[in-house]
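>>> Sequence first, predicted coordinates after that:
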Amino acid sequence: MITNDISTVFYRGYLSYLRERGWDVTIISRDTGKLTALGEAEAVDIVDVDMVRDPSPIQDLRSLVRLTRAIRRVRPDVLVFSTPKASLLASVAGWLLRVPVRIYHILGLRYETESGIRRRIFRALEKTAAGLATETLAVSHSLAELVREERLTSRVVVLGEGSPFGTDLRRFNAEAVDIPALDAVTETFLASRGNAFRLLFVGRITGDKGVGDLLDALVLLAARGVEIASVIVGPGEDAGLERRIDELVTEHAIRRVGSVSDPRAYMREVDILCLPTLREGFGQVIVEAAGLGVPTITTQATGARDVVVDGQTGLVVPVRDGVALAAAIERAAGDRDRVREWGAAARARAEEFYSTERVWRQYADHFDASAR
């Protein structure tokens, strides 16, 4: 159960794997067309239930009624729900119908960087979903720690080293034959920077992703004469940050790229990934870059600090600290041999803990045990 079918990309292969393990799988979500395509590709049942992400009491009540009817028809032994709105509604419906195993698959805490009334409301919703579940599955150990600290529930576990769905390390591999070509403008930009240290950011352009701290760090590095060629990839969700990026593009050697369907072309062409995030559930993009042998500089934020071993597969700096971030980037730029060693170690760690084969097996084994 998920709120809408935007997230269905993560379920490719996973649902058919569960089916091969003997499960009769149904996925419930709002369908804009992607859900139907997923059901056909994975040979699983789909149920379209209209839901909206933002609070809407009347619409939410309608969705709850439809969802309850859908779950009653399916009669699941195990109900797994993730994403905030779907989790709230599914936890209520599953509890009302007394579904024996109700698992909240928690991908992160949206309210972690909120304040005031919004924080209190979102926390209450998370506590409701977790409280009505028979178990909460967190996608990282630091997220599980936060769930306990926030007293959302004590019934929280992590499978292995975490990960929501695993990473296809055959696809995220520098030798993969289907990696698309780099766009011409970015290729020209990188070529024009000569031997500059190449840095990549991939993610939503928001304060939560630490983009402001990254820009602060790049300004400091430019003032010190450290040559950095930075590529920023992802959808723009903060007009103020976009304006600031535009102001810095020429002076500080920044190439702004919008949303891309496949980040591998960019990952393959850089020295390091930088994710100065304020919160994550799990640092998925870090593992994807690791697959291509690219290490990461990230922060001690929830869900990010689990994935990078400081000084071995990258560097970890304090949250909201542009000065420390600049120092870490400068350290990496000054020792490229060490950066390559970090990249090789990051790939090895990804293979050990985060492959789809390992993670899917952990989930299937857990569902088998839960249903006994």
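Cool, the structure landed. Residues are numbered from 1 along each chain as shown.
>>> Only C-alpha atoms from now on, for both contacts and neighbour counts.
Fine.
>>> now the helices for the stretch 1-150 of the chain?
14-20, 34-42, 57-74, 84-96, 116-132, 141-149 (DSSP state H, counting those that start in this stretch).
>>> Tabulate those helices (a markdown table), appending distance to Met51 and mean neighbour count.
Below are these laid out as a markdown table (distance: least, Cα to Cα, whole Å; neighbours: other Cα atoms under 10 Å):
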| stretch | distance to Met51 | mean neighbour count |
| --- | --- | --- |
| helix 14-20 | 22 | 18 |
| helix 34-42 | 14 | 17 |
| helix 57-74 | 6 | 16 |
| helix 84-96 | 8 | 23 |
| helix 116-132 | 16 | 17 |
| helix 141-149 | 25 | 20 |
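>>> Need those helices in a markdown table (columns: distance to Thr167).
A markdown table is the format used below for the helices of the stretch 1-150 of the chain (distance: least, Cα to Cα, whole Å):
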| stretch | distance to Thr167 |
| --- | --- |
| helix 14-20 | 11 |
| helix 34-42 | 18 |
| helix 57-74 | 30 |
| helix 84-96 | 23 |
| helix 116-132 | 26 |
| helix 141-149 | 18 |
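>>> quick one, which of the ones you listed is nearest to Ala348?
Distance to Ala348, taken as Cα to Cα, is lowest for helix 141-149 among the helices of the stretch 1-150 of the chain, at 20.0 Å.
>>> Who are the packing partners of that closest one?
Counting contacts by 3 or more Cα pairs under 8 Å, 6 or more residues apart in numbering; DSSP states H and E, helix 141-149 is packed against strand 156-158.
>>> Past the strand it packs on, which element shows up next along the chain?
Per DSSP states H and E, strand 156-158 leads on to helix 184-192 as the next helix or strand towards the C-terminus.
>>> What lies in contact with that following helix?
Contact partners of helix 184-192, identified using Cα atoms under 8 Å, 6 or more residues apart in numbering, comprise 198, 229, 231, 255.
>>> And here is the other one:
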Amino acid sequence: MTRPKVCFVLTDAVSYQMLCRGQFEYFRENSNFDITFISGGSKQDFDKLRERQVGKVLDAKLVRKPSVIKDIKALITLTSFFSANRFDLVVYSTPKALLLGSIATLITRHNNTIAIIRGRAYENFFGRKRKLYQLLDKLSLSTSKRVVFISESLKEAYLNEGLISPTKSYLLGSGSSNGVNTDKFQPRNLVHDQPFTVLIAGRICVDKGIYDFAEIITHIQNKNIIFKLVGPIEDFSSEALLSSLMSDNPSIIHIPYTDSIEDHFIEADLHLFLTHREGFGNVAIEAASCGIPTFAYDVIGVKDSVKEGVSGKKFSFKDTASIAEAIDKASIDPHFNQRYTLAREWAIENFDQEKVWNNYLSFYNSVLKESS
């Protein structure tokens, strides 16, 4: 029996590790796909991908930032490769891979294509700049046979803005692109005798809410609350702001890097998620899996990853005063964590990793069967 040839295209090889950890190993064990991975990226990230032994690998020299010369070269590489190699299914995702992959497959008449939308960098853009990005999205999606969104609110945004037809739009299960490892992210089983601790996990930059955090700090009344920020600083202005905040507030702690974020979740009482845009807030379901509630903005992508009253609480965008008030109340509420005892159950029911992986595998199999 001929093995279905499936090609995945992402902009950077690191994304196969960051966005799809474990997923392709699951495909290897539960399908007979002959998989090829295409992207740009560093030698180190390509080596890590090859070490996983989940498929063949091609460096097409894709780059994240706009570069006319590099993008044309990458498009030529993709088009040449797809001309010489026929696939039963091509799946592309992340902005540059989405654009160039959709063009290359159109030119080479690969008709069975799936675009996965993980979010949009232009969520908070306005005017002509936003319209340009919308036009590029519309172009890419118009040539794609099917489009999978990783959250319902993201899908609705594209539909409401007329960027996609409802007939080709899909949401698999409850959303998410890779689910949560509920064995790794477990509730704490240690005596919690430290002050009320708020965890902020992820990149530290404007879009992830560092300036919003600064506003919240000015409103906080309980000065015994510990704020722990875990993640790399993205830019100079964010670094300067955080440095200033830490010098004025000894209760603010910054940990630049960890490969065990679950250890920080189990030491926290609350997860604070101030991102301005997201395709799906995976960090919020990781917190939920640990039994830790999340306070977050009610924005696209995030609203799907926080269940009001079950895994946390959602606030209007930029309403930092209300968030600070809620944190203050939580910090003196002896029953706070007991109010979110169903968080882990909700995370397991909707986003357990193998369930999410199986949603994608079943979808790919159904597409292949339909086109055979």
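Looks like it came in fine. The shown structure was predicted, so the numbers you read here are calculated from the model rather than taken from an experiment.
>>> re earlier: can you convert the contacts of helix 184-192 of the first structure into TSV and add a column each for neighbour count?
Supplementary listing: those in TSV, determined by neighbours: other Cα atoms under 10 Å:
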residue	neighbour count
Arg198	19
Ala229	24
Val231	22
Arg255	21
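>>> Any chance of those in CSV with secondary structure as columns?
Formatted as CSV, the contacts of helix 184-192 of the first structure follow (DSSP: H, G, I helix; E, B strand; the rest coil):
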residue, secondary structure
Arg198, strand
Ala229, strand
Val231, strand
Arg255, strand
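>>> which of those residues sit farthest apart?
Largest separation among the contacts of helix 184-192 of the first structure by Cα to Cα: Arg198 and Arg255, giving 11.0 Å.
>>> pretty sure Leu229 of the second structure is in a helix, no?
No: membership of Leu229 of the second structure in a helix is not supported by three-state DSSP, which gives strand.
>>> Might you report the residue contacts of it?
Applying Cα under 8 Å, 6+ apart, one finds that Leu229 of the second structure lies in contact with 199-202, 252-255.
>>> which residue lines up with Asp368 of the first structure in the second structure?
Here Asp368 of the first structure is matched to Asn365 in the second structure, going by TM-score structural alignment.
>>> again with His105 of the first structure
In the second structure, His105 of the first structure lines up with Ile116, judged by TM-score structural alignment.
>>> Next: Thr186 of the first structure.
In the second structure, no residue is matched to Thr186 of the first structure (TM-score structural alignment).
>>> got it, and Arg66 of the first structure?
Aligned partner of Arg66 of the first structure by TM-score structural alignment: Thr77.
>>> Need the contact partners of stretch 241-260 of the first structure.
Taking Cα under 8 Å, 6+ apart as the rule, stretch 241-260 of the first structure contacts 186, 189, 193, 205-207, 211-212, 215, 218-219, 222, 228-236.
>>> do stretch 99-119 of the first structure as well
So stretch 99-119 of the first structure is contacted by 75-83, 87, 91, 94-95, 122-123, 126, 129-130, 132-139, 143, 164, 208, 278-282, 303, 370-371 (Cα under 8 Å, 6+ apart).
>>> and if you look at stretch 64-74 of the second structure?
Contacts to stretch 64-74 of the second structure, defined as Cα under 8 Å, 6+ apart, come from residues 11-12, 60-63, 95-96, 100.
>>> What remains of the contacts of stretch 99-119 of the first structure if I keep only buried residues?
Burial by neighbour count, 16 or more other Cα atoms under 10 Å: within the contacts of stretch 99-119 of the first structure this picks out 76, 78-83, 87, 91, 94-95, 122-123, 126, 129-130, 132-139, 143, 164, 208, 278-282, 303.
>>> still on that earlier bit, I figured the match of Arg66 of the first structure hits Leu58, correct?
No: Thr77 of the second structure is beyond contact range of Leu58, at 9.9 Å (criterion: Cα atoms under 8 Å).
>>> Not counting residues beside it along the chain, what's closest to Tyr11 of the first structure?
Distances taken as Cα to Cα, 6 or more residues apart in numbering put Phe165 closest to Tyr11 of the first structure, at 7.4 Å, once the chain neighbours are dropped.
>>> What is the equivalent residue in the second structure for the one you found?
Matched to the second structure by TM-score structural alignment, Phe165 of the first structure sits across from Asn178.
>>> Okay, strands next: where are they in the stretch 201-350 of the second structure?
For the stretch 201-350 of the second structure, applying DSSP state E, counting those that start in this stretch gives strands covering 226-230, 252-255, 270-273, 294-297, 312-315.
>>> Export those strands as TSV, with columns for distance to Ser42 of the second structure.
Putting the strands of the stretch 201-350 of the second structure into TSV (distance: least, Cα to Cα, whole Å) gives the following:
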stretch	distance to Ser42 of the second structure
strand 226-230	25
strand 252-255	25
strand 270-273	30
strand 294-297	34
strand 312-315	38
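>>> coming back round to it: any idea how far the match of His105 of the first structure is from Lys168 of the second structure?
Distance check for Ile116 of the second structure against Lys168 of the second structure: by Cα to Cα, to the nearest Å, it reads 12 Å.
>>> the more surrounded of these two?
Taking neighbours as other Cα atoms under 10 Å, Ile116 of the second structure and Lys168 compare with Ile116 leading, 22 against 14.
>>> between the contacts of helix 184-192 of the first structure, which is nearest Gly33 of the first structure?
The shortest approach to Gly33 of the first structure among the contacts of helix 184-192 of the first structure belongs to Val231, at 32.3 Å (Cα to Cα).
>>> Go ahead and confirm the closest one touches Phe201.
Yes: the criterion here is Cα under 8 Å, and Val231 of the first structure meets it with Phe201 at 6.3 Å.
>>> related to what we said a few turns ago, closest one of the contacts of helix 184-192 of the first structure to Thr153 of the first structure?
Nearest to Thr153 of the first structure among these, with distances taken as Cα to Cα, is Val231, at 40.1 Å.
>>> Aligned to the closest one, what sits in the second structure?
Alignment note: Val231 of the first structure maps to Lys228 in the second structure; criterion TM-score structural alignment.
>>> just Arg255 of the first structure next, same as before
Arg255 of the first structure maps onto Ile253 in the second structure, with residues paired by TM-score structural alignment.
>>> Quick one: neighbours of the residue nearest to Tyr11 of the first structure, just the number.
21.
>>> That one and Val9 touch, don't they?
No: contact criterion Cα under 8 Å: Phe165 of the first structure and Val9 do not qualify, at 10.3 Å.
>>> So what's the residue count around the residue nearest to Leu199 of the first structure when sequence neighbours are not counted?
Closest residue in space to Leu199 of the first structure, ignoring its immediate chain neighbours: Ser230 at 4.7 Å, by Cα to Cα, 6+ apart. A count of neighbours around Ser230 of the first structure, defined by other Cα under 10 Å, yields 26.
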